[in-house]
Every structure is written in structure tokens, then in C-alpha cells.
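Q: Output the structure for:
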Amino acid sequence: MKINRSLVLAVTLGLSMPAMAEDPMKVGFVYVGPIGDHGWSYQHDQGRLALEEHFGDKVDTTYVENVSEGADAERTIRRLAQTGNDVIFTTSFGFMNPTARVAEEFPDITFLHATGYKQAENLGTYLSVTYEGRYVTGTAAGLVTETDTLGYIASFPIPEVIRDINAVYLGAKAVNPDIELKVVWANTWFDPAKEADAANALMDQGADVIVQHTDSPAPLLAAEKRGNWGVGQASDMRKFGGDAHLLSVVNDWAPYYIDTVQSVMDGTWESEDYWGGISDDVIQIVGISDRLTDEQRAKVDEVIASIDSGEFHPFTGPLKDQSGELRVLEGETMTKEELAGMDWYVQGMTATLPE
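A: Take a look at the predicted model:
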């Protein structure tokens, strides 16, 4: 064993030693897409950069991008655990089971999984309440459409995407009873060419407002090219849309990442299911088009304010599904658990869910 003679001498003589610098907390991130997608993964990485700026040399962050959901994700998460990360954030629904398995193997590491529902003593879940932003999107889209037809580019038929489709439809229906929402399933989170094709297919069917649950600005660019409206996904996409940009629904992860890492540092972190929305500034509505009339803008602002204050919840009954079955009683609001398992379209939707 190597002996630190300076330390022995100091202790013998009763001398104080300079405080040893603490090792930085290592924080790892796993992204399903590239950080240059200008959408979901880009915005998570902005949160990582904000974490670095806030804590300085108290943290050491790393990220892995373009990680496939499945075996590749499990290998990546395990590698981050094996290389000494103290906290690991995994940021896509398909990372849920891989994260849970690795968390069980490494009980001393704190794991956070975005958009999932599996928890453990060292595994928490978190998401942004995107359906709040989608309801606002539906309101604005329902006000500006001239064809009464909206288009939605969906990624995968998971509860998060299904409830966001429903939220857009409900928001639009509340201001335009003649609205129809068409859906194209892209079966990808990020594929600009595929996303553009989906946008054009929807516009060929009469949609003049394009909403997306995919991550590139390609749908917005396609909408601009054809003189229609588009909505930014996850980050502020107004620079891509020009006059086509209706608004962007932004996920700001920085406050959550900073607060979570601080709680781990303080030893106060406990596993929870965190949902952050408009009132937390985790969901932000930015870049609302100045092409809206004063009356239209006032209505959009009214909806934002009512959600922000808690006065209004987008999924308040009565709500029926496509078959006419009553799912939510009048005056009741869907719980987190019910929203987390949503696998049905609301009444009035003409699209069908994939098998």
C-alpha cells in the first residue's frame, strides 16, 4: 500500500491540510435521435448544456446519440453505468425496459427515464405534458384553417402520441365544429425525407395545417413550400417555417435536469413520476404567428392562460371514445394513470389506430 507521507506528517503535527477537490458528478444522457434533429433530442441536449452551465466543474456530462430502441439501448445504458456515471437520463419511450433492467443491476446509480411508467427505488420517470401544448396547437389550427382539415404526422402508436393527437382534435373542435384531423403514421422519430412525404400526403388530402410528432423541421418546410401552416415540434422552429410557422411547442428540460441533479447531490432524491407542463415552464408556446387576427390571438392566449392557471384541463369529461362509449364522466378529469395508458381516440376522430 502506498502511504501519503505528507498526510501522515500533517496528522502527526496537528496541521490542517487543504480541502481535497471533490470529483465531479458524472451524468450521462441517451438520445434516440441526433442532437442536430432540431426537435426532441436537440432540446434534451440543450437541457444537458444548461446543466453544465449551471454546475460548472461540479458535473461531468456525456451523451450518446442515435441510439436504437431495444438491444442497442441496453448496451449503451449499461456502458454508461459501467463507466462511472452517477446519474443516467434515458430519453425515449422505447428505452423503458432496457433502463429498468440496467437499473436493477446498478442499484447505487440514479436512473431517470423520459415518457415511461416503470419505476424502482433508483429509477424515476419524467415527461413534459405535451398534450397541453397540443391542445393550444389545436385551438390555433382550428381558428386558421380554411379547409377545416388538419394533418398530423404521428411517430408510433404509444399513449403519449395518441393522447397528443386527441388533444389537437379536442382543441380544434372546441373552436371549429367542422374540423377533421387526418393522421399519417411515419413509424419513425426522425427521418426528414419520410416526414416530408407524410406532410405532402396529408396536404394532398386537403390538410392546410400540419402538426407533427416527429422531430425534424422537414414537415414545416414542406408546409411553407405549399403555402400552408406548420407547427414546430419540441424546439423553437420558427426560423424554418417563415410565414408558415403557426407556433412551436417547446420542451424546456433545463429546470428539471438542474433540480434533479441537485437533489441527487444533496442526497434528497426520491423516485417519482414527474409531469411538467405549461405552469412549470417545461412546456412553452413560442413564436405565435402575427398573421393571426387580434380575435384569434386573444382566444389562443385565453386557452394558454386557463391551462396555466389550472382552471382548465384538456381531458375533462364528458369524453367518449370513437365507439360512443363514455370514458370520462362530466366534470371529471383523467388521472395521470389513465392518461399514461390512453389507447383510444376520442369521439369524432375519423382516423383509425394501427393494429
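Q: going forward, measure contacts between C-alpha atoms and count neighbours the same way
A: Noted.
Q: Tell me which residues touch the nearest residue to residue 42 once chain neighbours are set aside, please.
A: Spatially, and ignoring its direct neighbours in sequence, residue 42 is nearest to residue 35 (4.3 Å; CA to CA, 6 or more residues apart in numbering). Shown in contact with residue 35 (CA atoms under 8 Å, 6 or more residues apart in numbering): 41, 42, 43, 45, 65.
Q: Number of residues surrounding the first one?
A: Summarising burial for residue 41: neighbours were counted as other CA atoms under 10 Å, giving 26.
Q: rewinding a little: in helices only, show me the contacts of residue 35.
A: 41, 42, 43, 45 (DSSP state H).
Q: how far away is the closest residue to residue 123 other than its chain neighbours from residue 303?
A: Nearest residue to residue 123, sequence neighbours excluded (CA to CA, 6+ apart): residue 111, at 4.7 Å. Taking CA to CA, to the nearest Å as the measure, residue 111 falls 35 Å from residue 303.
Q: To compare against the first, here's the next sequence to fold:
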Amino acid sequence: MKRRTLLKTGATAAFAAALGAPLRAQDGPMKVGFVYVGPINDGGWTQHHHHSAKEMVEHFGDAVELVYQESVPEGPDAERVMTQMCLQGCQIIFTTSFGFMDPTINVAAKFPDVVFEHATGYKTADNVSVYSARFYEGRAIQGHLAGKMTQSNKVGYIASVPIPEVVRGINSAFIHARKVNPDVEFKIIWIFEWLNPAKEADAAKALIEQGCDVVLQHTDSTAPHAAAKEAGGVYTFGQAADMAEFAPMPRISSIIDNWAPYYIDRVQAVMDGTWESVNTWQGIGEGMVGIGEISSAVPDDVKAEAEAMRDAIAAGEYHPFTGPLTDQSGTEFLAEGEVADDGLLAGMNFYVEGIEGDIPS
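A: Just a heads-up that it's a prediction; the model follows:
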């Protein structure tokens, strides 16, 4: 029988009194914690993390017990949840949203015998690793498809939180849309949240009203797809999950997150006593970023072009940020044939030339 525990919320006096105390050795299965920013049925980001966590449990069987808490706000409440997991005996905790970064570092300092894995962040410690996927690789393919499929030459983009990860994705999609359609425009709406179905739906409707017939998103729910389906004649892309229930129209492809191999590898490292703090950033080639089936709504020649790009990225033969590229001010930041290094990508806080508007602070 596979073991799974939903962490009870509400700190107790016993937890508070034990804060910072060394953990006692646990008998039985190793407890593995997951902290989720959204609900496990959001249809996207959190659901796929949880699906991957369950694959990890299936792999190890009764050797592990899954402890998780969903819908944890990014802030002090996250620190409380992580503390509870430590006191409950978790030996490794995966914190799966950018805004969990500082809470992860803070709790890790209090519990040096627990190891932490933080998704999409950049702060590490002796007992804190970071991991992320090269989503911008998938955005390049989406941009190509969007540029080819739009009839209005207006592409909408629902953006979540203004951090380099999201800005990179917008730039990558725009670069590749413009390559195949020089007349394309991007209309960007920021909602300042990862998951808010009402805001996502409103943003999609606003973009459609502005004439966008393709809508991309870096938000977690399927609400934009429902809005596009209701409007009719609007293409969308699955985000973090395939969202295939909306195919072949409006969803025409997707970026799919596959975290399970990483989770299995890192839990195994704890079991083996070989865990070390690492910084992992993987993409299509390693399988962490998947490209969902391109639906029948896409012409065969366009589908073939997108699949060729996918395969070239996977093989390391093409990089989505290859010069010449200029920023919004017209200043070249990559010369002809030059490829962006990870430092440039990790700190990308500017739009490329051709995108209108400002990145909110």
C-alpha cells in the first residue's frame, strides 16, 4: 500500500516549542514533503508537480511516505508549513514555486539535517538545491506556431509574475513569432499571480476583445482556454500540462512539465547518502520540458517546422536566444551567431526589440 499524508494546517504549541530542535531518527518509510502554491487539481503547474510526486511514490513504493500541502500562499504561511513538515519528520522537502525561495532558505537554516529542493529559484545553501526547466525552449516553439496561425497578427500573452523566468518566455515566444511573421504584435496582460482563474479568464477576454486570435499564457489554470472556446476562433496552448481536453480547438499544443525523474533521482540520493546541493536547469533534451501533441488544427507543413525546431533544440543544434538580437531600446545584446549564456538568461529583465510596453516593477 502506498503511503500519502496531507499535512494538517495550524501550528500547535508543541510544534512551536520544538522549533529548531534536532530531528530524531524515524522508523518506517522516509517522509518526502511537497509544498504547492496552488490546488492539486488546478489543471496545470501544481497538478503536474503533484502527478510527478505520485510517480515518485509509485517508484519507491512503501519506502517513502508523501506529505504535502496545497494552496500555500507565498509568504510567512509557507515558512510555517515547511516548519511543520520538518517537525513531522520529513527528510527532504520540495518547495514548488518561486515565491517560496526566502521561506525555504529561512527554514533550511533552522533544520540543517533536512534537505530542501526549491523550484525556479536561485538561492542555495548546504542543504538547499534549486531546480527549474528551460521553459523558454517550449515558448520558442509556441511562438513559431502562434506567428504562423494568427490571422489578425495580434497574439495575446497572459503573464503571471514579473520575474526573469516569465520575461524570458515572452521574449522567446515573440522572437520566434516575428521570425515567421514580421507583422505580428504581442499584447501582454500581467495578472501578478500564478493562479487566479477569474483574472486569467478576464485577461483572455480582454485580449480577444483587442483582436488577438492566439492567446499564450504563463499562468496555471485552464480558464483562458474556456474563454477562448466560448469566443470561438481563438487558439491557445496548454501550460505546464497538456490541457488536451480543449484540443483540437482552441488548444493546439502545449508545454508539459515532467518533474518525476528529478524527484526520483533526488529522493534516491537522500536514501543513498549522496545528496549534494546542486543547481539544475534542464530542457527538452533532458525531458524536463515536453511539447504536447500538435493538433490537427495546425497545417502539416507548420507542424513539421515546429517539430523540427523541437528536435534541433533537443539535440543542442539550435538555441532560442541566438544573435543577432537587440533589446527594446535597440541595443544589441547578442551579436550575429552568439548564443546567450545562462547568466544572461537567468537575469533577463528586459523585453526584446518589437515588444511594446514596460515590464512592471
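Q: where does the TM-score land?
A: Once superposed, the chains reach a TM-score of 0.92 (TM-score structural alignment, normalised by the length of the first structure), with 335 aligned residues with a CA RMSD of 1.3 Å.
Q: Highest neighbour count among the ones in helices among the contacts of residue 35 of the first structure?
A: Neighbour counts for these, by other CA under 10 Å, peak at residue 41, which reaches 26 neighbours.
Q: re earlier: Three-state assignment for the residue nearest to residue 123 of the first structure, please.
A: What DSSP: H, G, I helix; E, B strand; the rest coil gives for residue 111 of the first structure is strand.
Q: again, but for residue 333 of the second structure
A: Going by three-state DSSP: residue 333 of the second structure is strand.
Q: That one maps to what in the first structure?
A: Residue 333 of the second structure maps onto residue 327 in the first structure, with residues paired by TM-score structural alignment.
Q: same deal with residue 173 of the second structure?
A: Per TM-score structural alignment, residue 173 of the second structure is aligned with residue 168.
Q: Identify the residues contacting its match.
A: Shown in contact with residue 168 of the first structure (CA under 8 Å, 6+ apart): 131, 134, 135, 136, 137, 138, 139.
Q: Who are the contact partners of the match of residue 333 of the second structure?
A: Residue 327 of the first structure makes contact with 318, 319, 320, 321, according to CA under 8 Å, 6+ apart.
Q: Please identify which of the residues you listed is nearest to residue 259 of the first structure.
A: residue 319 (35.6 Å; CA to CA).
Q: Now the closest one: closest residue in space, sequence neighbours ignored.
A: Leaving aside its chain neighbours, residue 319 of the first structure sits nearest to residue 328 (4.9 Å; criterion: CA to CA, 6+ apart).
Q: okay, now the residue lying closest to residue 334 of the first structure once chain neighbours are set aside: neighbour count?
A: Using CA to CA, 6+ apart and skipping the chain neighbours, the partner closest in space to residue 334 of the first structure is residue 315 (5.9 Å). Burial measure for residue 315 of the first structure: 21 neighbouring residues, criterion other CA under 10 Å.
Q: What is the equivalent residue in the second structure for residue 315 of the first structure?
A: Checking TM-score structural alignment: residue 315 of the first structure goes with residue 321.
Q: so who does the alignment partner in the second structure of residue 208 of the first structure touch?
A: For residue 208 of the first structure, the aligned residue in the second structure is residue 213 (criterion: TM-score structural alignment). By CA under 8 Å, 6+ apart, the contact set of residue 213 of the second structure is 150, 151, 152, 153, 154, 155, 156, 233, 234, 235.
Q: Make TSV out of those and add distance to residue 131 of the second structure, neighbour count and secondary structure.
A: Output for the contacts of residue 213 of the second structure, formatted as TSV (distance: CA to CA, whole Å; neighbours: other CA atoms under 10 Å; DSSP: H, G, I helix; E, B strand; the rest coil):
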residue	distance to residue 131 of the second structure	neighbour count	secondary structure
150	34	19	coil
151	38	15	coil
152	38	13	coil
153	36	21	coil
154	34	22	strand
155	30	29	strand
156	29	25	strand
233	37	13	coil
234	34	23	coil
235	31	27	strand
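Q: May I see the contacts of residue 35 of the first structure organised as TSV, with distance to residue 262 of the first structure added?
A: What follows is these, written out as TSV (distance: CA to CA, whole Å):
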residue	distance to residue 262 of the first structure
41	22
42	23
43	20
45	18
65	24
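Q: Sweet, I'm off.
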